[in-house]
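Kindly return the folded structure for what I paste below:
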Amino acid sequence: MSLKTDLQGQIGDIFRTIWTERDGIVVPTDTSITLGNNAVKIDAVVLYADLADSTAMVNSLPPHIAAEIYKTFLYCAAKIIKSQGGEVTAYDGDRVMAVFLESEKNTNAIKAAMKIHAAVRNIVQPGFDKIYSAISSYKLKHVCGIDRSDLYVAKTGVRGANDLVWVGRAANYAAKLSALPETYQTYITKTVYDGMLDVAKFTNGQNMWWTITQTSVPIQVYGST
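Take a look at the predicted model:
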């Protein structure tokens, strides 16, 4: 069978096969979904944590130091996400994607984002400065984006080289928000803002969130430092 014939056959099967769907109560894994037209539907909060200006970083720092920044940032982000009840679903270069499903998922995702900010400022940056301040004044910058929506989770790829695809607004919007300027370290949509508890909205009686008017998503966005 030629490669063209194989591709035509597979595409025909995918477009013609009826989908089977089920509602999910836990975060799907690559072993809980098959490569066929099978999907799990979940109501989830998605968080993306992204290093800002990573291109400038890799252009200005030796590769091993840039790799250490990637590793320390992603390690802290993943540990914090898990401590807040989230599940890391993907690493993509200098960013991590996580999904929250529990009852207070809006609030827990926001807490995770704020703890990531605290870890960057109070742990990762001081750790970098302690070792490398004599040769570099690099300052870590990062942004977290958070949104909530229904997600349609399916497996994509080929046998031996596959992954899950997260289809839905939250996955797309959270990624776009994490690419916004690091004027604010956390950006959330109105859906997340309206569903979070006051503990994630106020500090000392003051609202921690500012209305953002210009973004890459067509929904009201809030930002916080």
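
Could you use CA atoms for every contact and neighbour count after this?
Fine.

Taking the centroid of this structure, which residue is nearest it?
Tyr48 (2.0 Å; CA atoms, centre = their mean).

need the contact list for that residue.
Tyr48 makes contact with 95-98, 144-146, 174-175, 178 under the criterion CA atoms under 8 Å, 6 or more residues apart in numbering.

Am I right that it falls within a strand?
Yes: secondary structure of Tyr48 (DSSP: H, G, I helix; E, B strand; the rest coil): part of a strand.

Leaving out sequence neighbours, find the closest residue to it.
Met97 (4.6 Å; CA to CA, 6 or more residues apart in numbering).

Could you do Arg169 as well?
In this structure, Arg169 finds its nearest non-sequential neighbour in Ser149, 6.1 Å apart by CA to CA, 6+ apart.

pretty sure that neighbour is touching Val99, no?
No: counting by CA atoms under 8 Å, Ser149 stays clear of Val99, with 11.0 Å between them.

more crowded one of these two?
Using other CA atoms under 10 Å as the criterion, Ser149 and Val99 rank with Val99 on top: 28 against 17.

Next, the second sequence, to be compared with the first:
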Amino acid sequence: MSAKSIITEIETDVSDVISTQFTYTNTAEVPNANDAGLSYERSKEKRGKNLETCVLYVDIRDSIALTEKHKSITMGKIYTAFTKAVIKAGREHGGHTRNIIGDRVMIVFPKAKCFTNAVECAVTINHIAKYVLNAKFSGVDFKCGIGIDYGELKIIKVGIQRNGTEGPENKGLVWAGYPANIASRLTDLANKTVTETYYTVLRNPINPRAIKSTYTPLYSFLGHQKPDTYDPKAPLYLTTTETVEMTESEFAQSFAMYTDPKMGHFTTGGKMISFERKERTITYPPILITEKVYKGLLTENPGASIGKAHFWTAQKQKIRNVDTKVYGSGMIWQFS
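Modelled structure (predicted):
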């Protein structure tokens, strides 16, 4: 088949996917690739599933540096032992391994008691990494990072159907939704030390009285009385000052200069007086979970030690693309 022919065929496939209706049914269990409720598309309805649950990702820290330092045969053994350990830990805690990409493993849990099962699985994996794998592989500083989030996943079957040994390699499941993305993002940082650039900005805040509310007519329409504090003669900025902290991207996006150079610079939220570029080093714990997971854990285990505040630390630094509180722990099991 020529390149032109395959491109024409793919173009037809794309058009077919766009015109196909996608329908989803709710489930409390974790589907697999042979689930009868999942289907491919081809000029017909494509069936998927919705699952609201916890997703756990785990991968090896500094795998590139480890590969450079240790022989390939040693790394082959490390990958084998790590993957087998994670799969067994997931199964022990009711989870299902649904993706293995290099040194990263994805585990999805059935909805029932998913918070407890996911966190206990994370503790088991962290324990194995610290006291089994790190101890067994002499001279290897073995660490892994674990991230967990909770929410709705849309599960669809993707790929093409082929016969023979290549069949399984050409199809799989996609777990679309924020929980998979957020858990993966947390895994990227868990058990890592990173250097972060940020800015502190000293500014005069915007004067609320100088901003006309766009919601005043709505209050009137609903029959509510809301005094409008807008004063067209009020100065745009207050004479008071505040110091705010911004990430590098936030600072770059908000920094601007007035049309009149004499006015100086401003940022979203106020007129800039001065700014300072700084750096800090942040060390994240081996296990990172979102606030939804932490609250779910407390709900499922009221008063239990696994949810005690001294085991979990709220992370002070905002994590990029994660718009929720994050809690971290280095918890391991204590055996009598």
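
before we move on, the earlier item: the residue nearest to the centre of structure 1 corresponds to which position in structure 2?
Aligning on TM-score structural alignment places Tyr48 of structure 1 opposite Tyr57 in structure 2.

Report the buried residues of the longest strand belonging to structure 1.
The longest strand of structure 1 (DSSP state E) is strand 142-158. The neighbour-count check on strand 142-158 of structure 1 (16 or more other CA atoms under 10 Å) flags 142-156 as buried.

what does stretch 140-157 of structure 1 correspond to over in structure 2?
Using TM-score structural alignment, stretch 140-157 of structure 1 corresponds to residues 142-159 of structure 2.

Next, report how far that stretch is displaced from the centre of its chain.
9 Å (CA atoms, centre = their mean, to the nearest Å).

Need the nearest residue in space to whichever residue in structure 2 pairs up with Val27 of structure 1, chain neighbours excluded.
In structure 2, the residue matched to Val27 of structure 1 (TM-score structural alignment) is Val30. Among residues not flanking Val30 of structure 2 along the chain, Pro110 sits closest, at 5.5 Å (CA to CA, 6+ apart).

Just say helix, strand or coil for that neighbour.
Quick answer, by three-state DSSP: Pro110 of structure 2 is coil.

Could you tell me how many residues sit around it?
Counted with other CA under 10 Å, Pro110 of structure 2 comes out at 22.

which residue lines up with it in structure 1?
Correspondence of Pro110 of structure 2 to structure 1, assessed by TM-score structural alignment: Leu101.

Surely its match and Val45 touch.
Yes: counting by CA under 8 Å, Leu101 of structure 1 does reach Val45; the two are 6.7 Å apart.

How about the contacts made by Glu87 of structure 1?
For Glu87 of structure 1, the contacting residues are 27, 81, 98-100, taking CA under 8 Å, 6+ apart as the criterion.

For Asn172 of structure 1, see how far away it is.
Using CA to CA, to the nearest Å, Glu87 of structure 1 is found at 17 Å from Asn172 of structure 1.

Pull up the distance across stretch 189-201 of structure 1, start to finish.
Terminal-residue distance, stretch 189-201 of structure 1 (CA to CA): 13 Å.

what sits up against it?
By CA under 8 Å, 6+ apart, the list of residues contacting stretch 189-201 of structure 1 from outside reads 45, 104, 106-107, 110-111, 146-148, 207-209, 219-222.

Among those residues, which lie within helices?
106-107, 110-111 (DSSP state H).

So which residues of the stretch 201-336 of structure 2 form strands?
Here the stretch 201-336 of structure 2 has its strands, by DSSP state E, counting those that start in this stretch, at 242-247, 256-257, 265-267, 270-283, 287-290, 313-314, 326-329.

now these as a markdown table including mean neighbour count and distance to Val14 of structure 2?
Below are the strands of the stretch 201-336 of structure 2 laid out as a markdown table (neighbours: other CA atoms under 10 Å; distance: least, CA to CA, whole Å):
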| stretch | mean neighbour count | distance to Val14 of structure 2 |
| --- | --- | --- |
| strand 242-247 | 14 | 39 |
| strand 256-257 | 14 | 43 |
| strand 265-267 | 19 | 44 |
| strand 270-283 | 14 | 44 |
| strand 287-290 | 28 | 36 |
| strand 313-314 | 14 | 44 |
| strand 326-329 | 22 | 39 |
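
out of these, nearest to Ile128 of structure 2?
Closest of the strands of the stretch 201-336 of structure 2 to Ile128 of structure 2 is strand 287-290, at 13.1 Å (criterion: CA to CA).

distance between the closest one and the chain's centre?
Distance of strand 287-290 of structure 2 from the chain centroid (CA atoms, centre = their mean) equals 9 Å.

and it, how far from structure 1 on average?
Strand 287-290 of structure 2, aligned to structure 1 and superposed, deviates on average by 0.2 Å (mean CA distance after the TM-score superposition for structure 1).

Find me the equivalent region of that strand in structure 1.
Taking TM-score structural alignment as the measure, structure 1 aligns residues 186-189 with strand 287-290 of structure 2.

and Ile131 of structure 1, what helix or strand is that in?
Using DSSP states H and E, Ile131 of structure 1 falls within helix 125-132.

for that helix, packing partners?
Contacting helix 125-132 of structure 1 under the criterion 3 or more CA pairs under 8 Å, 6 or more residues apart in numbering; DSSP states H and E is no other helix or strand.

Which residue in structure 2 aligns with Lys79 of structure 1?
Counting by TM-score structural alignment, the partner of Lys79 of structure 1 is Lys88.

so Thr116 of structure 2 sits right up against Tyr150, yeah?
No: using CA under 8 Å, Thr116 of structure 2 is not in contact with Tyr150, being 11.8 Å away.

In three-state terms, how would Thr89 of structure 1 be classified?
Three-state assignment for Thr89 of structure 1 (three-state DSSP): strand.

can you count the residues close to it?
By other CA under 10 Å, 19 other residues sit near Thr89 of structure 1.

same check, this time on the one 3 residues further on
Using other CA under 10 Å, the number of residues around Asp92 of structure 1 comes to 8.

ok, the equivalent of it over in structure 2 to Thr83 of structure 2 distance?
Alignment note: Asp92 of structure 1 maps to Ile101 in structure 2; criterion TM-score structural alignment. Distance from Ile101 of structure 2 to Thr83 of structure 2, counting by CA to CA: 10 Å.

now do Thr74 of structure 2
Plainly put, Thr74 of structure 2 is 14 Å away from Thr83 of structure 2 if you go by CA to CA.

now do Pro179 of structure 2
Distance, Pro179 of structure 2 to Thr83 of structure 2, using CA to CA: 22 Å.
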